[in-house]
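J.: Output the structure for:
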Amino acid sequence: MLTDTHTHLYYETDEEKLTLLMQRCLDNQVTRLFLPNVDIASIAQVDSLVNKYPDHCFAMAGLHPCEVREDYEEVLDQICESIVDRQIYAIGEIGIDLHWDKTTLEIQKTAFREQINWAKDLDLPIVIHCREAFDEIFEVLDAEKDEKLRGIFHCFTGNLEQANRAIALGFYLGIGGVVTYKKSGLDEVLKDVLLSRIVLETDSPYLAPVPFRGKPNESSYLVYIAEKLSEIYQVSVEEIAKVTTANSVSIFNI
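T.: Here you go, the predicted structure:
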């Protein structure tokens, strides 16, 4: 049994295509999918997929840092209000992204802190989006560190020092398709990271693993990421599935 701890499979709006995407997941033993929302509109999309596949799909709630704009306070209020009537398993995806727009850094930080506090109040993990912003992310996390702060560094692509710092703060590393890319260097980093601190993800429809790199990603491709980790850790794919799924259960409590 494989667990995709981060997928936007709900972006597919064609019902027939979505059914086939889910069927390919189940055929490949990808039976647990965690769905982060990114804005207000995606809440309904996430909930729709969860309602269709309640035994396989699990919701998160959060505001993606790239969606933090001038009206972010109002948007956060609406997302927070939605949580009252929904079963969610994490606050995410949240964080800081300085790839596209550095001018919003301060409000990104503010939104990040507020959502961390949601997670603490609800005793939930957070799922962190970090792009070109490790220093800024760690600045916030160091200030917020306590026994309730925990979660996943989604799409981790950092170096060993950053990996160890994240783990020391109580986080797991979300490993996706990038680990299959020849020049990523992530495989070398993971050789010094315990498998007990790793979870798998696809971030579909983005970052498809080899041999599908450059094409739309899907959660069924998680098997290729598991196979790469099997090479790195020199254990069977079954062991990778067992340990990483157990890690996901520990994080999400389901």
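J.: switch to C-alpha atoms for all contacts and neighbour counts from now on
T.: Noted.
J.: Let me know the secondary structure of residue 32.
T.: Per DSSP: H, G, I helix; E, B strand; the rest coil, the secondary structure class of residue 32 is strand.
J.: For it, grab the count of nearby residues.
T.: Summarising burial for residue 32: neighbours were counted as other CA atoms under 10 Å, giving 23.
J.: give me every residue that touches residue 149.
T.: Residue 149 makes contacts with 116, 120, 125-126, 169-170, as judged by CA atoms under 8 Å, 6 or more residues apart in numbering.
J.: which element is it on?
T.: Residue 149 belongs to no helix or strand when assigned by DSSP states H and E.
J.: give the contact list for residue 247.
T.: Residues counted as contacts of residue 247 (CA under 8 Å, 6+ apart) are 196-199.
J.: and of the contacts of residue 149, the nearest to residue 217?
T.: If you rank these by distance to residue 217 using CA to CA, residue 126 comes first, at 23.4 Å.
J.: For the longest helix along the chain, name the packing helices and strands.
T.: With secondary structure taken from DSSP state H, the chain has its longest helix at helix 105-122. Helices and strands touching helix 105-122, by 3 or more CA pairs under 8 Å, 6 or more residues apart in numbering; DSSP states H and E, are helix 72-83, strand 88-97, helix 134-144.
J.: Next, the second sequence, to be compared with the first:
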Amino acid sequence: MKPPPAAELNAGGVAPGRGDTAARGAELRQNLAEVRERMRRACEAAGRAPDEITLIAVTKFFPVQDAVLLAGAGVADLGESRDQEASAKVAEFGGLSKAKVRWHFIGRLQSNKAKSVARYADVVHSVDRLELAKALDNGVRRAEREPLAVLVQLSLDADPERGGSASAELERLADEVAGLDSLRLAGVMAIAPLDVEADVAFGQLEEVAERVRASHPEARMISAGMSNDLEAAVRHGATHVRIGTALLGRRATPFR
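T.: Down below sits the predicted model:
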């Protein structure tokens, strides 16, 4: 069999979902231990307790077998960013694992996909406009499920590809989301731009989060930090970090 191209290999040189399951499981457990140690050190430096931070393993573009292996290693929160991939993966995961996990939708979301996402997501991190919030609210009602936890996304650079709402508009959006019966405002999220120092970016997010909490004390989640900047996120109050590459390796072309 012809070996997969180098672009489809993860950091350990294994094609996810195609190589030896035991070897891949060992690799993921090692990566997980290293990420948790980084989180522990970051918390120690920031004077915070490690149990204040939730690790979300971002499994997008990786096969469902990796999600199953991570759940077996104790990861309780999994993140996806594309509805087509996520909905199929959630369904397949349920047939492969008895592990209880929370599914986080962390990517940009079109309003016409909201009905689908509302059926399986436990948390949506990327609400950046009222139209989307209303579509999710309607989707939750149609699914006849409990209120969906959502975070309002702050834009730190006005890049439409990243999504997010400007800080001047975010508090109003938070008020509007909190007024929808089928959604539960859980906090704020942001992605640090590559050309902005992470401490500066997350410092802005921390300030906005404090203002949102002043009006909505229950909105305590701060979703911030990825593989390259989780330490800065922890310094600025992150409660959830979204880790992909450091856990699973370099992303390849989607397998679906």
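J.: where does the TM-score land?
T.: Their TM-score after superposition, calculated using TM-score structural alignment, normalised by the length of the first structure, is reported as 0.53; 180 aligned residues with a CA RMSD of 3.9 Å.
J.: re earlier: most neighbours among the contacts of residue 149 of the first structure, which one is it?
T.: Neighbour tally across the contacts of residue 149 of the first structure (other CA under 10 Å): the maximum, 31 neighbours, falls on residue 126.
J.: What residues sit buried inside stretch 233-247 of the first structure?
T.: Judged by neighbour count using 16 or more other CA atoms under 10 Å, the buried positions of stretch 233-247 of the first structure are 233, 237, 240-241, 243-247.
J.: Off-centre distance for that stretch?
T.: In terms of CA atoms, centre = their mean, to the nearest Å, the centre of stretch 233-247 of the first structure is found 18 Å from the chain centre.
J.: Likewise for stretch 183-193 of the first structure?
T.: On the basis of CA atoms, centre = their mean, stretch 183-193 of the first structure is displaced by 19 Å from the centre of the chain it belongs to.
J.: would residue 185 of the second structure count as being in a strand?
T.: Yes - if the criterion is three-state DSSP, then residue 185 of the second structure is within a strand.
J.: Quick one: map it onto the first structure.
T.: When the structures are aligned by TM-score structural alignment, the residue of the first structure matched to residue 185 of the second structure is residue 171.
J.: Report the contact partners of that match.
T.: Contact analysis of residue 171 of the first structure by CA under 8 Å, 6+ apart lists 150-153, 197.
J.: next one: residue 206 of the second structure
T.: 222, 236-237.
J.: Quickly find the element holding it.
T.: Taking DSSP H and E as the definition, residue 206 of the second structure sits inside helix 198-215.
J.: in that helix, what counts as buried?
T.: Buried residues in helix 198-215 of the second structure, counting neighbours by 16+ other CA under 10 Å, are found at 198-199, 201-206, 208-210, 212-213.
J.: Next, give me the two most distant ones among those.
T.: Checked with CA to CA, the buried residues of helix 198-215 of the second structure reach their widest spread between 198 and 213, with 22.0 Å between them.
J.: Quick check: which element contains residue 225 of the second structure?
T.: For residue 225 of the second structure, there is no helix or strand it lies in under DSSP H and E.
J.: is it true that it touches residue 239?
T.: No - between residue 225 of the second structure and residue 239 there is no contact, the gap being 9.6 Å when judged by CA atoms under 8 Å.
J.: mind checking what residue 87 of the second structure lines up with in the first structure?
T.: Aligned counterpart of residue 87 of the second structure in the first structure: residue 76 (TM-score structural alignment).
J.: Could you check how far that match is from residue 68 of the first structure?
T.: Relative to residue 68 of the first structure, residue 76 of the first structure is positioned 9 Å away (criterion: CA to CA, to the nearest Å).
J.: quick one: which of these two has more around it?
T.: Under the criterion of other CA under 10 Å, the comparison of residue 76 of the first structure against residue 68 puts residue 68 first, with 25 against 19.
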